[in-house]
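**Student:** A predicted structure for the sequence below; I have some questions about it.
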Amino acid sequence: MLKYAIITINLALIFYTIGVFSEKRQGELKVWHLVMFLIGLVCDTTGTTLMGLLSKDGTLFSFHGITGLLAIVLMLVHALWAIIVLVKNNEKMKVSFHKFSIVVWVIWLIPFLSGAVFRMI
């Protein structure tokens, strides 16, 4: 199960990063960016759930556990906000959305990196 958890967490990094930085580079939120955000969210939630099932040391209430939960919640809010922006089809919102995306991505990196670092130590 650890192998699948590691694979899905890394897939989350790949898909979410593609979505966030493609949106920034293209300068406007598009539907396919939302798809990348959603795939990243599903992969991250799956990997985190698998890691949680494997964990016996109570990491839910650790720095990693709290930031990981925060990251998933922010990814969900990010995806929901993207849906709202796309449905409203407001050009100004679509162009400025990337600022929020970058913030969520950076926050998401904290538990991703802390999980890798803490497990290696």
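**Tutor:** Sure, I can see it.
**Student:** every contact and neighbour count from this point should use C-alpha atoms.
**Tutor:** Will do.
**Student:** so which helix or strand takes in W81?
**Tutor:** Assigned by DSSP states H and E, W81 belongs to helix 63-88.
**Student:** and the next element down the chain from that helix?
**Tutor:** helix 91-120.
**Student:** by contact count, what packs against that following helix?
**Tutor:** Applying 3 or more C-alpha pairs under 8 Å, 6 or more residues apart in numbering; DSSP states H and E, one finds that helix 91-120 contacts helix 2-26, helix 63-88.
**Student:** C-terminal to the first one, what's the next element?
**Tutor:** Put plainly, it is helix 2-26. Sequence order places helix 31-54 as the next helix or strand after helix 2-26, per DSSP H and E.
**Student:** mind listing residues that contact that following helix?
**Tutor:** Helix 31-54 is contacted from outside by 1-2, 4-9, 11-16, 18-20, 22-23, 59-60, 68, 72, 75-76, 79, 82-83, 86, using C-alpha atoms under 8 Å, 6 or more residues apart in numbering.
**Student:** before we move on, back to that, would you turn the helices and strands packed on helix 91-120 into a markdown table with mean neighbour count and distance to V104?
**Tutor:** Output for those, formatted as a markdown table (neighbours: other C-alpha atoms under 10 Å; distance: least, C-alpha to C-alpha, whole Å):
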| stretch | mean neighbour count | distance to V104 |
| --- | --- | --- |
| helix 2-26 | 18 | 9 |
| helix 63-88 | 18 | 6 |
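**Student:** check it against this one:
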Amino acid sequence: MSTKLIMAIITITLALVFYTIGVFSERKSGILKKPHLIIFWMGLVFDTIGTTIMSSMAKGASLLSPHGITGALAIILMLFHAIWATVVFKGQERKKLENFHKFSIVVWLIWLVPYVLGVFIGMGA
């Protein structure tokens, strides 16, 4: 296994860990807080790094594959999620802060699709 592949696996797995902790700790607390924002942004950074490494290794792989499409969608959603969480947090509207976890769960579930696809693709290689 190459060093690049190991780094990609580690960073994408860190994205999973951070994003999962952020989403479920936000849900458990019942309100969006600053630590959740930090964790969401960290998940996005790690996912972007891992995806960039994997993409550089995927010679000739189509971005129009199910994994490529869902991966691109996941990063776009994670970026939108982190930005929207920041906007909601800065606005400090109690109702929005309390309901944000519903959006977080949806984005997390969508993010899991390319993660799981990547695991299966990697196991098949």
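**Tutor:** Yes, it's here. These numbers were taken from a predicted model, which means no experiment stands behind them.
**Student:** where in structure 2 does the helix holding W81 of structure 1 fall?
**Tutor:** Mapped onto structure 2 using TM-score structural alignment, helix 63-88 of structure 1 spans residues 66-91.
**Student:** now F100 of structure 1. Nearest residue, chain neighbours left out?
**Tutor:** H78 (7.7 Å; C-alpha to C-alpha, 6 or more residues apart in numbering).
**Student:** thought that neighbour was touching I102?
**Tutor:** No - using C-alpha atoms under 8 Å as the test, H78 of structure 1 is too far from I102 to be in contact (10.3 Å).
**Student:** tell me the SS of G60 of structure 2?
**Tutor:** The three-state label given to G60 of structure 2 by DSSP: H, G, I helix; E, B strand; the rest coil is coil.
**Student:** number of residues surrounding it?
**Tutor:** Applying other C-alpha atoms under 10 Å, we find 7 other residues in the vicinity of G60 of structure 2.
**Student:** same deal with R119 of structure 1?
**Tutor:** Neighbour number of R119 of structure 1 under other C-alpha under 10 Å is 8.
**Student:** repeat for G118 of structure 2
**Tutor:** By other C-alpha under 10 Å, the residues close to G118 of structure 2 number 17.
**Student:** same question for Y115 of structure 2.
**Tutor:** Neighbour tally, Y115 of structure 2, other C-alpha under 10 Å: 20.
**Student:** and it? What does it align with in structure 1?
**Tutor:** Per TM-score structural alignment, Y115 of structure 2 is aligned with F112.
**Student:** tell me who's in contact with that match.
**Tutor:** I9, G68.
**Student:** now with 10 Å, please.
**Tutor:** By C-alpha atoms under 10 Å, 6 or more residues apart in numbering, the residues touching F112 of structure 1 are I9, N10, A12, L13, D44, T48, H64, T67, G68, A71, V106.
**Student:** looking at those, spot the one nearest I121 of structure 1.
**Tutor:** Minimum distance to I121 of structure 1 across these is 13.8 Å, recorded for H64 (C-alpha to C-alpha).
**Student:** can you tell me how far that closest one sits from T46 of structure 1?
**Tutor:** Separation of H64 of structure 1 from T46 of structure 1 (C-alpha to C-alpha, to the nearest Å): 16 Å.
**Student:** what residue in structure 1 is paired with T52 of structure 2?
**Tutor:** Using TM-score structural alignment, T52 of structure 2 sits opposite T49 in structure 1.
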